[in-house]
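no sequence on this one, just coordinates:
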């Protein structure tokens, strides 16, 4: 499974846990959002690649290992115990290339 990190305050100094990272798999070295700030996160999954964009800035390009499942679920979760709000959630299919 893959998790796009949305928590802006719980990185514990590890860039693999910053907002815009692919949790535990692909780091993003820069904090682009402040706690409580609204932001846009776009996750693109095409063929064997995951791309994350945070406020329009590319934060992750990750090659999915060949032995990973080709389909699965989409979930939203909150772990930090604080309030989490979502708005304008879109899921769209893309043409395969």
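Arrived safely. As the structure is a prediction and not an experimental result, all values here were calculated from the model.

going forward, measure contacts and count neighbours with C-alpha atoms only.
OK.

which one is residue 53 nearest to, not counting chain neighbours?
Take residue 53 and drop its neighbours on the chain: the residue closest to it by Cα to Cα, 6 or more residues apart in numbering is residue 42, 5.0 Å away.

count of neighbours near the one you found?
Using other Cα atoms under 10 Å as the criterion, residue 42 is surrounded by 18 other residues.

what's the answer for residue 49, then?
Per other Cα under 10 Å, the neighbour tally for residue 49 reads 13.

Use this one as the comparison:
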């Protein structure tokens, strides 16, 4: 399994978290803060924007343990082990929404 195929799995998990995360209602309520003025505040725009924000946040936060692992082991390139750590962290961040 290549790191690219594992990354596709990471993206799938983070997109799933964007729909089922317990943080979605909080981000939805905070829409006046993150929604630009030129975007019409319709319900569908808010739902898609909220899902996108939660998904990207999950993607970035789940990369931190993999980055720390790479730094501590002195790896020059990302390999399967780092990608599996990234995937595991993304799954752990998605678990509250699944429960």
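Right, received. Where do you want to start? This one's a predicted model, so the numbers in the text were calculated from it and none came from an experiment.

where does the TM-score land?
Superposed pair, TM-score by TM-score structural alignment, normalised by the length of structure 1: 0.24. Supporting alignment: 46 aligned residues with a Cα RMSD of 4.7 Å.

could you point out the longest helix in structure 2?
helix 43-73 (DSSP state H).

Check which residues of the next helix or strand after that one are buried.
Downstream of helix 43-73 of structure 2, the next assigned helix or strand under DSSP states H and E is helix 80-98. Buried positions in helix 80-98 of structure 2, judged by neighbour count with 16 or more other Cα atoms under 10 Å: 82-91, 93-94, 97.

Among those residues, which one lies nearest to residue 9 of structure 2?
residue 87 (7.3 Å; Cα to Cα).

My guess is the closest one contacts residue 5. True?
No - between residue 87 of structure 2 and residue 5 there is no contact under Cα atoms under 8 Å: 11.1 Å.

thinking again about what came up before, what strand or helix carries the residue nearest to residue 53 of structure 1?
strand 41-46.

Run the angle between the helix or strand that comes right after that strand and strand 41-46 for me.
Using DSSP H and E, the next helix or strand after strand 41-46 of structure 1 towards the C-terminus is strand 49-54. For strand 49-54 of structure 1 against strand 41-46, the angle by axes from the mean of the first three to the mean of the last three Cα atoms, to 10 degrees is 170 degrees.

Buried residues, strand 49-54 of structure 1. List them.
50, 51, 52, 53, 54.

Switch these over to CSV; also include distance to residue 60 of structure 1.
Below are those laid out as CSV (distance: Cα to Cα, whole Å):
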residue, distance to residue 60 of structure 1
50, 7
51, 5
52, 5
53, 7
54, 9
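
Looking at these, which is nearest residue 63 of structure 1?
Comparing these against residue 63 of structure 1 with Cα to Cα places residue 50 closest, at 6.5 Å.

Pull the contacting residues for the spatially most central residue of structure 2.
Taking Cα atoms, centre = their mean, the centroid of structure 2 lies closest to residue 58, which sits 2.3 Å from it. Contacts for residue 58 of structure 2 (Cα atoms under 8 Å, 6 or more residues apart in numbering) come out as 14, 17, 18, 90, 93.
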